[in-house]
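In: coords please:
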Amino acid sequence: MSPFEDGPDQYPTDLAGLAAVLVSIESENPPGNERACAEYVHDWFDRHDIEATLVEEPDPDRPQVGARVGGSGDGGGPTLVLNGHLDVVPAGDHDEWTYPPYEGTVEDGRLYGRGSVDMKTGVAVAMLAALRLRPDIEDGALDGSVVVHAAMGEETAEPGTRALLDAGFTGDYGVVLEPTELRVATSEKGMAWYELSWPGEPAHASRPDNGVNPNGHLPAVLAALADYDAELRERTDPLCGRAYGTVTQVVAGADSNKAVLPERAFVTLDRRILPGERIEDVDAEVDELVAALERDHGVPATWERHETYAAAEIPVDHELAEVVREHTDALTDAPTEPWGIRASTDVREFVERFDVPAITWGPGSLDQAHSVDEYIDLAEAETGLAVLERAARELLTDGHVDADGSAPE
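Out: The predicted structure is shown next:
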C-alpha cells in the first residue's frame, strides 16, 4: 500500500509512515533529484517546530537539509550529529520490481522501495530521534543538542555532508545511519575510481590496417590489473578485511559507429583502500602500473582519479562506540565485537576532514542496498530508533544512562 493512496498525515511521526513517505519521493542520483525530498524533510521539521535550513551548497539545484534541536554547540554540552543521505541509486527497469520502487509499500513487516534500506529509513530514524529528544533538551533535562543531516550526493562521492559540516551543522560525535544490521563500525574502507585510457586511430572496420585499434591493448591492460588486484588481496586490515582493485568498466567506441575503430579505450579500476593507506601512495601505485604498461607492453596509457572516498577509523573503544554498543546489546542480538564496514560512507567527512569522532551504525542489511525489491525490516528499524534514542540520552546526559535506559538517580 502506498502512504499517499490511503491519505495519512503528510508529515507522520511514526517510523513506518515517515520512511514510506521518504521512499515515495524519487531522488535518484544520477542525475541528482534530491530537491523534492529535501524540501519535504525541511517542511517536516518546520511542521514539528524544529529549526531547519535548506542548504544550497555545494549545488543550489540540489539543496540539502541541516536541522538542530538545542543550542549551537558552543558550550551548552555536547552535540550529537545524526547523518543520512537523501539520494538513491537509480531503480532501473521498474517492471523488474515486485513492488513499484517509489510507492513505499509496506507488506508483512517490511518496507519495500528504492532507498528503503539505503538509506531513507535511516534518515527517518534520525528525524524521529531528534523529535523525541527535543522536549528533554529544551527543558534542560538533557545537555547539549542534536543535529540532523539529510545530505545530497553521497552515492557519487559529492561533498554534501562536507558542506553541511562546513555550514556549522557539526558537533562532538557523529552517527552515520547507513545499514549495518545495528553493528557498530569504527572503521571503514576508502574507495577511489581510476580511469585508465589510451588512444587509437579511427578507421573503417573494412580497412582496419589504416588505423590503430586500441582494443588490441586490452589483454595486457586487464592482465596487469589482475596482477595488481592479486597483490592487493595480500594486504588486510583486522576490521575491514582485504584491499581490492576491481575492473568495473571497459569501454571503447560505445558512442561511435560500430563499423569504426574506436578513438580511445577506457578501463575503470575500483580501488578499495584500507585504513592506513594514503591516497597519495595509491596514486603512486597506479602511476607505476601505467608506466609499466608503456615500458613493457607499449601501451601509451594515462590515468585520472574520480570519486574519491578516504578510509577512516576511530579507536574501537571510543566512548561513542562503547555507548552505542552498550544500548545495542541491551535491546538486540546484534554482534558487539569490534568491526569495520567494507563499504565507504560519509563517516570519512567527520573523521578525516573535521576531526569529529563518528561511527557507521544503522538498521537494515547492506546486502539489500541497490538491489531490485530493496527492503528493510521495520521491526529492526523500530529497535534501532529505540537504541539510538537511549544512546543519545547517555551521550547528552551529565552522567550516564544505565543499561536499562533509566537516568542516574
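In: can we go C-alpha only for contacts and neighbour counts from here?
Out: OK.
In: does the nearest residue to L54 once chain neighbours are set aside count as helix, strand or coil?
Out: Of all residues not flanking L54 in the chain, V65 sits nearest, at 4.8 Å (C-alpha to C-alpha, 6 or more residues apart in numbering). Look at V65: counting by DSSP: H, G, I helix; E, B strand; the rest coil, its state is strand.
In: can you check E322 too?
Out: E322 is classified as helix under three-state DSSP.
In: circling back: where's the residue nearest to L54 relative to C240, distance?
Out: Going from V65 to C240 by C-alpha to C-alpha, to the nearest Å gives 31 Å.
In: Same check on K120?
Out: Taking C-alpha to C-alpha, one finds K120 at 25 Å from C240.
In: Show me which of these two is the more surrounded one.
Out: Under the neighbour definition other C-alpha atoms under 10 Å, K120 and C240 were set side by side, and K120 has more, 27 against 20.
In: Strands of the stretch 1-150 of the chain, start to end?
Out: 51-55, 64-69, 79-85, 105-107, 110-112, 145-151 (DSSP state E, counting those that start in this stretch).
In: Check which helices and strands the fourth one sits against.
Out: For strand 105-107, the contact count by 3 or more C-alpha pairs under 8 Å, 6 or more residues apart in numbering; DSSP states H and E identifies helix 15-24, strand 110-112 as packing neighbours.
In: ok, and what's touching the first one?
Out: Spelled out, that is helix 15-24. 2-4, 10-12, 37, 101-106, 111, 113-116, 120-121, 123-125, 128, 378, 381-382 (C-alpha atoms under 8 Å, 6 or more residues apart in numbering).
In: buried sites along that helix?
Out: 15-24 (16 or more other C-alpha atoms under 10 Å).
In: which one among these gets closest to V89?
Out: V23 (12.2 Å; C-alpha to C-alpha).
In: Roughly how far does the closest residue to that closest one other than its chain neighbours sit from Y112?
Out: Nearest residue to V23 in three dimensions, chain neighbours excluded: G104, at 5.3 Å (C-alpha to C-alpha, 6+ apart). To Y112, G104 is 6 Å away according to C-alpha to C-alpha.
In: this one next, for a side-by-side:
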Amino acid sequence: MTSITDAADLTARLIRCPSVTPEEGGALQLLEQMLTNTGFECHRVDRNGVPNLFARWGTKGAKRTFGFNGHTDVVPPGDVASWTHPPFSGHEEDGWIWGRGATDMKSGVAAFASAAIGFANECPADGAIILTITGDEEGPGKDGTKALLDWMGAQGEQMDVCIVGEPSNPDRMGEMIKIGRRGSMTLQIAAKGKQGHAAYPHRAKNPLHALVRLLNELTAEPLDHGTEHFDPSGLQITTVDCGNPASNVIPEKARATVNIRFNDAHTSHTLDRMIRDKAAGIAAETGVEFDITTDVSGESFLTRPGPFVEMVRDIVRDETGLDPVLSTSGGTSDARFVKDHCPVLEFGLVGHFMHQVDERVPAEQVRQLSRIYRRILERYFA
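Out: Sure thing, here's the model as predicted:
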C-alpha cells in the first residue's frame, strides 16, 4: 500500500515553492504537472489573481465522489535570520522536514495528493476523486475555495463528502477530528455624539458613555452556555478608541471592535440584529448615533456523526491506537465553505509548529497521514 509519490518528499518539494499569500510560488504548478502526468484531469481556476487548482480522477458525475481540500499558500516567514534553516529550504534532518508550510499545510496537501495518486488505479469505474487546492486560505479567502466551489457548480462537478487536511490534532496523531467549526464575525461600532467641554457635559453628548454602556450590555451575560457539540459562544472587545488627546474635551466620536465566535445556537444574522437593537435603544435614550459595520467570516456548521464520520474515526483509531475526539474547537478554515457543498470534516497533522519560526514536521507523521487518507479511500469505495 505504498504510494508512488512519497508524501514526505512531496512536502519538502512544496516547501521550496515560496508561496506566501497571494503568490503561487510554483506550488500549484508542481502539483498540476504531477497530477496530470499520473492521469488526473486538472484545471486552473484562478479568480481575481488568486491561484487555485481543481483535479479529478474518474469521470464527471460519477456515482461516488470523494473529495479533499487544502491550501498551498503560507503566512510570511518573519525574520529569516531567526530560522535555524531557511524557511523555504525544505531542509530534512533527523527525520524532520523544516520550512514554512511544513505543518500548515503543504504536508496535508502532499499527504492527500500522494494517497489519491496511489489509490487512483484501484478506484472503481463508478467512482471519482476530486482534489480542490487553493492559494488563498491564509489571505482574504474570497477567491480561493469559494471560487473553486463556484466553478464546480457551473461545471456540474460534485463531491459527495470531503476531508479538509488542516492540522486537527493538538498533541498526538489521532487525538481529534473536527466535525464542525464555530462561526466568526467582526463588528466595527462607531458612536457619534456632540463635542463639548468636560465641565459642561449638559451641552455635549458623550459618545464614549453610550458606547461603553453598549459594550457592557454585550458582555454582562454570556451569549449562551454551549450546545450539544459546541462550547459556549464568545464575544470579545478587541479595541476601544476615540483619538482624543485632551483630558478636558468630550469627544465627538468613539469606536470599538467586537469579535464573536459563535456556536449553532446563533447565526450571524441573529447576533447582528441583537446588537443593533441594543444600540438603537441606547441611541434613543442618549441621542448618540451608532453606525455598525459587520463582516462575517463564516457561519457555524456541524457534520453530524454518521457513517462518514464513523468511517474516518474507525480508520484513525485503527492506525494510531487513539480514540479521536469529535470536536468543533478552533478558529475558521475553508471547511466553512465546503459545508455548503457536501458533508465535510477536518483531519490532519499535529499543529504544534504552525505559523511559528522554525516550523517543521516529522516526515513519518506525514507518511502516516497519507496512509490514513489512503485507507479512507479504500474503505469509502469498497
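In: where does the TM-score land?
Out: After superposition, the two chains reach a TM-score (TM-score structural alignment, normalised by the length of structure 2) of 0.82; 361 aligned residues with a C-alpha RMSD of 3.4 Å.
In: which of G104 and Y112 of structure 1 has more neighbours?
Out: A direct count of neighbours by other C-alpha under 10 Å for G104 of structure 1 and Y112 places G104 higher, at 30 against 27.
In: so that one touches V117, yeah?
Out: No. If you go by C-alpha atoms under 8 Å, G104 of structure 1 and V117 don't touch, sitting 11.5 Å apart.
In: need the contact list for the aligned partner of V50 of structure 2 in structure 1.
Out: Under the alignment (TM-score structural alignment), V50 of structure 2 pairs with R62 of structure 1. By C-alpha under 8 Å, 6+ apart, R62 of structure 1 lies in contact with 32-35, 56, 152.
In: So which of the strands of the stretch 1-150 of structure 1 is nearest T236 of structure 1?
Out: strand 79-85 (28.2 Å).
In: Now the closest one on structure 2. Mean distance?
Out: On superposition with structure 2, the mean distance recorded for strand 79-85 of structure 1 (mean C-alpha distance after the TM-score superposition for structure 1) is 0.6 Å.
In: That strand maps to which residues in structure 2?
Out: Across structure 2, the stretch matching strand 79-85 of structure 1 (TM-score structural alignment) is residues 65-71.
In: Checking I376 of structure 1 next. Helix, strand or coil?
Out: The assignment at I376 of structure 1 comes out as strand when based on three-state DSSP.
In: That one: neighbour count?
Out: With other C-alpha under 10 Å as criterion, I376 of structure 1 counts 25.
In: can you pull the contacts of it?
Out: Going by C-alpha under 8 Å, 6+ apart, I376 of structure 1 touches 110-112, 116-117, 121, 363-365, 368.
In: Would you mind putting those into JSON lines with distance to A157 of structure 1 alongside?
Out: Shown next, in JSON lines, are the contacts of I376 of structure 1 (distance: C-alpha to C-alpha, whole Å):
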{"residue": "R110", "distance to A157 of structure 1": "29"}
{"residue": "L111", "distance to A157 of structure 1": "26"}
{"residue": "Y112", "distance to A157 of structure 1": "25"}
{"residue": "S116", "distance to A157 of structure 1": "20"}
{"residue": "V117", "distance to A157 of structure 1": "19"}
{"residue": "T121", "distance to A157 of structure 1": "20"}
{"residue": "P363", "distance to A157 of structure 1": "22"}
{"residue": "G364", "distance to A157 of structure 1": "22"}
{"residue": "S365", "distance to A157 of structure 1": "21"}
{"residue": "Q368", "distance to A157 of structure 1": "20"}
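In: from these, which two are the most distant?
Out: Within the contacts of I376 of structure 1, two members stand farthest from each other by C-alpha to C-alpha: Y112 and P363, at 14.3 Å.
In: picking that back up, just the buried ones from the contacts of helix 15-24 of structure 1?
Out: 2-3, 11-12, 37, 101-106, 111, 113-116, 120-121, 123-125, 128, 378, 381-382.
In: Among these, which are located in helices?
Out: Among these, DSSP state H puts 37, 121, 123-125, 128, 378, 381-382 in helices.
In: Including distance to D49 of structure 1, could those go into CSV?
Out: What follows is those, written out as CSV (distance: C-alpha to C-alpha, whole Å):
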residue, distance to D49 of structure 1
C37, 19
T121, 21
V123, 18
A124, 16
V125, 17
L128, 13
L378, 26
A381, 24
E382, 23
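In: Helices along the stretch 151-300 of structure 1, start to end?
Out: All helices of the stretch 151-300 of structure 1, identified by DSSP state H, counting those that start in this stretch, fall at 160-166, 218-232, 279-297.
In: Run through who's touching the following helix or strand past the longest one.
Out: The first helix or strand that comes after helix 279-297 of structure 1 along the chain, using DSSP states H and E, is strand 302-309. Contacts of strand 302-309 of structure 1 from elsewhere in the structure, counted by C-alpha under 8 Å, 6+ apart, are 156-158, 190-198, 286-287, 290, 344-345, 348.
In: taking those residues one by one, which sit in strands?
Out: Among these, the ones falling in strands (DSSP state E) are 190-198.
In: In a markdown table, list those along with neighbour count and distance to L142 of structure 1.
Out: Output for those, formatted as a markdown table (neighbours: other C-alpha atoms under 10 Å; distance: C-alpha to C-alpha, whole Å):
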| residue | neighbour count | distance to L142 of structure 1 |
| --- | --- | --- |
| G190 | 24 | 35 |
| M191 | 26 | 38 |
| A192 | 21 | 41 |
| W193 | 20 | 44 |
| Y194 | 21 | 47 |
| E195 | 19 | 50 |
| L196 | 19 | 53 |
| S197 | 22 | 56 |
| W198 | 18 | 60 |
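In: Including distance to P300 of structure 1, could those go into JSON lines?
Out: Shown next, in JSON lines, are those (distance: C-alpha to C-alpha, whole Å):
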{"residue": "G190", "distance to P300 of structure 1": "28"}
{"residue": "M191", "distance to P300 of structure 1": "25"}
{"residue": "A192", "distance to P300 of structure 1": "22"}
{"residue": "W193", "distance to P300 of structure 1": "20"}
{"residue": "Y194", "distance to P300 of structure 1": "16"}
{"residue": "E195", "distance to P300 of structure 1": "14"}
{"residue": "L196", "distance to P300 of structure 1": "10"}
{"residue": "S197", "distance to P300 of structure 1": "8"}
{"residue": "W198", "distance to P300 of structure 1": "6"}
